[in-house]
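*Asks:* sequence and predicted model, in that order:
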Amino acid sequence: MRTILTFFLGLRAIMLIGSAGAIVGALLMFLQGGYYLLEAWHIALATGEGFEHASERQVTVPVLEAVDAFLFGLVLVIFAYGIAIGFVFALPEGYGQRLPAWMKVDGIGQLKASLSEVVIVVLIVMFARVVVESGGAFTYEMLVLPASILMIAIALRMIDLGSGHAPNGNGDGHGKASVVPAKKETSENGPH
């Protein structure tokens, strides 16, 4: 029985393939974001007159695409870290307390929630790009994307509420109460 358990625990190293894939994907997204920024810079300077003569719409769209790519790359970095540290390696004692809150991964549910939130932000950026590209010529079909964003956000909120993670006002949105033990006051004669 012990050898079977050791064998299955050894298989967790396979998850490093997913972590490495997320890092490669993040690097590709950062390169793509850089390409979009270069494109925006090229458009702005292509007129020979500088930024003031470049069409605002022509520059805004590649910048929005760059922000989209950088954001998704950042989430992939968090995924890679979360998979490696959360499921494969164990952090040294006390090291986890020094990490910023966004790097603390409690489980696969938190990774899925992060991905869902990023999907919503990516859709919002896509809608902003569509609005900029339309140049003020709005149609009813353009409302499909914001309606989809709203439905996904409501579904995520319902899932969050259904799992007992209602926000508690401390800003984390995960329903975990911050409990700080009270200090005991001492004097020369002992505790009061």
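*Replies:* Good, I have the coordinates. From a predicted model like this one, the values you see are computed outputs, not experimental measurements. Numbers count the residues shown, from 1 in each chain.
*Asks:* please count neighbours and contacts with C-alpha atoms only from this point.
*Replies:* Fine.
*Asks:* contacting residues for the most centrally placed residue in the chain?
*Replies:* Nearest residue to the geometric centre of the chain (Cα atoms, centre = their mean): residue 75, 4.0 Å. Taking Cα atoms under 8 Å, 6 or more residues apart in numbering as the contact definition, residue 75 lies against 26, 114-115, 118.
*Asks:* pull out the buried positions in the helix or strand containing it.
*Replies:* With elements taken from DSSP states H and E, the one containing residue 75 is helix 56-83. Residues 59-83 are the ones in helix 56-83 that count as buried (16 or more other Cα atoms under 10 Å).
*Asks:* before we go on, here's another structure to hold up against the first:
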Amino acid sequence: MSDNSPGLGKKLENSFERVLWSLRFIVLLGVIFGAISAIILFVVGSFEIFSVLNEAFFEVESHLSHETILIGLIGAIDFYLIGLVLLIFSFGIYELFISQIDIARSCGSFTNILEVRNLDDLKNKILKVIIMVLIVTFFQRVLDLDMASSIDALAMAISICLICIGVYYMGRHNI
């Protein structure tokens, strides 16, 4: 009876490890729904641009100001950037947990933007795009801001300066 115990234990261990390793495929849900969400955001961003252009050029009673047009277009850019975050996330977790995307590498069109070697790479790539989303959102809010005093203008100038400093250091330290 003692001869079978080590063999049975090893079989149980191998079976458990096989099941555990197969659980990595659960990330496919994140990949699929992340990609679907990215597609939706790209479509919504495109509709946003289309509606702004349609109202600006084809509606007779349109009284869109330059700021309103810019705010609409910048809002669409936000949708695109968030869609990019989801695409990078989908590609990254697929490559980390499932397999490399062979077709991208075989076509020669694979760039380092999508290459993810570990979770820190994925985090840094997503972080860069999120920071861009925040900058674009800030710019959108600045356009909509009603400056009532010189303090408002000073606060906006300081905010823009801090963003520039942050982007400079982010690029310099390769974050």
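*Replies:* Received, thanks. Quick caveat: nothing in here was measured; it's all calculated off a predicted structure.
*Asks:* can you give me the TM-score here?
*Replies:* Overlay of the two chains. TM-score (TM-score structural alignment, normalised by the length of the second structure): 0.72; 159 aligned residues with a Cα RMSD of 3.5 Å.
*Asks:* kindly reformat the contacts of residue 75 of the first structure as TSV and extend each row with neighbour count and distance to residue 17 of the first structure.
*Replies:* Converted to TSV, those look like this (neighbours: other Cα atoms under 10 Å; distance: Cα to Cα, whole Å):
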residue	neighbour count	distance to residue 17 of the first structure
26	24	14
114	16	20
115	17	19
118	17	22
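*Asks:* of all the residues you listed, which two lie farthest apart?
*Replies:* 26 and 114 (15.0 Å; Cα to Cα).
*Asks:* helices of the first structure, residue ranges please.
*Replies:* Applying DSSP state H to the first structure gives helices spanning 2-10, 15-46, 56-83, 95-98, 108-134, 144-162.
*Asks:* so which of the ones you listed is nearest residue 191 of the first structure?
*Replies:* Minimum separation from residue 191 of the first structure across the helices of the first structure (Cα to Cα) falls at helix 95-98, 29.5 Å.
*Asks:* what comes into contact with that closest one?
*Replies:* With Cα under 8 Å, 6+ apart as the criterion, helix 95-98 of the first structure contacts residue 104.
*Asks:* to residue 187 of the first structure, which of the helices of the first structure lies closest?
*Replies:* helix 95-98 (31.0 Å).
*Asks:* for that closest one, buried residues please.
*Replies:* Buried positions in helix 95-98 of the first structure, judged by neighbour count with 16+ other Cα under 10 Å: none.
*Asks:* and the angle from the helix holding residue 75 of the first structure to helix 15-46?
*Replies:* Interaxial angle of helix 56-83 of the first structure relative to helix 15-46 (axes from the mean of the first three to the mean of the last three Cα atoms, to 10 degrees): 160 degrees.
*Asks:* ok, average deviation of helix 56-83 of the first structure from the second structure?
*Replies:* Mean deviation of helix 56-83 of the first structure relative to the second structure after superposition (mean Cα distance after the TM-score superposition for the first structure): 1.0 Å.
*Asks:* burial check on residue 3 of the first structure, number of neighbours?
*Replies:* 8 (other Cα atoms under 10 Å).
*Asks:* now the one 5 residues further on
*Replies:* Residues lying near residue 8 of the first structure (other Cα under 10 Å) number 10.
*Asks:* need the counterpart of it in the second structure.
*Replies:* In the second structure, the residue paired with residue 8 of the first structure is residue 20, using TM-score structural alignment.
*Asks:* now swap in residue 70 of the first structure and tell me
*Replies:* Residue 70 of the first structure maps onto residue 80 in the second structure, by TM-score structural alignment.
*Asks:* what's near enough to touch its match?
*Replies:* Neighbouring residues of residue 80 of the second structure by Cα under 8 Å, 6+ apart: 41-42, 45.
*Asks:* one more pass at 6 Å, please.
*Replies:* residue 42 (Cα atoms under 6 Å, 6 or more residues apart in numbering).
*Asks:* one more: residue 59 of the first structure?
*Replies:* Here residue 59 of the first structure is in contact with residue 40 (criterion: Cα under 6 Å, 6+ apart).
*Asks:* that one maps to what in the second structure?
*Replies:* Per TM-score structural alignment, residue 59 of the first structure is aligned with residue 69.
*Asks:* go on, residue 82 of the first structure?
*Replies:* Counting by TM-score structural alignment, residue 82 of the first structure lines up with residue 92 in the second structure.
*Asks:* pull up the aligned stretch in the second structure for stretch 104-120 of the first structure.
*Replies:* The aligned range for stretch 104-120 of the first structure is 115-131, by TM-score structural alignment.
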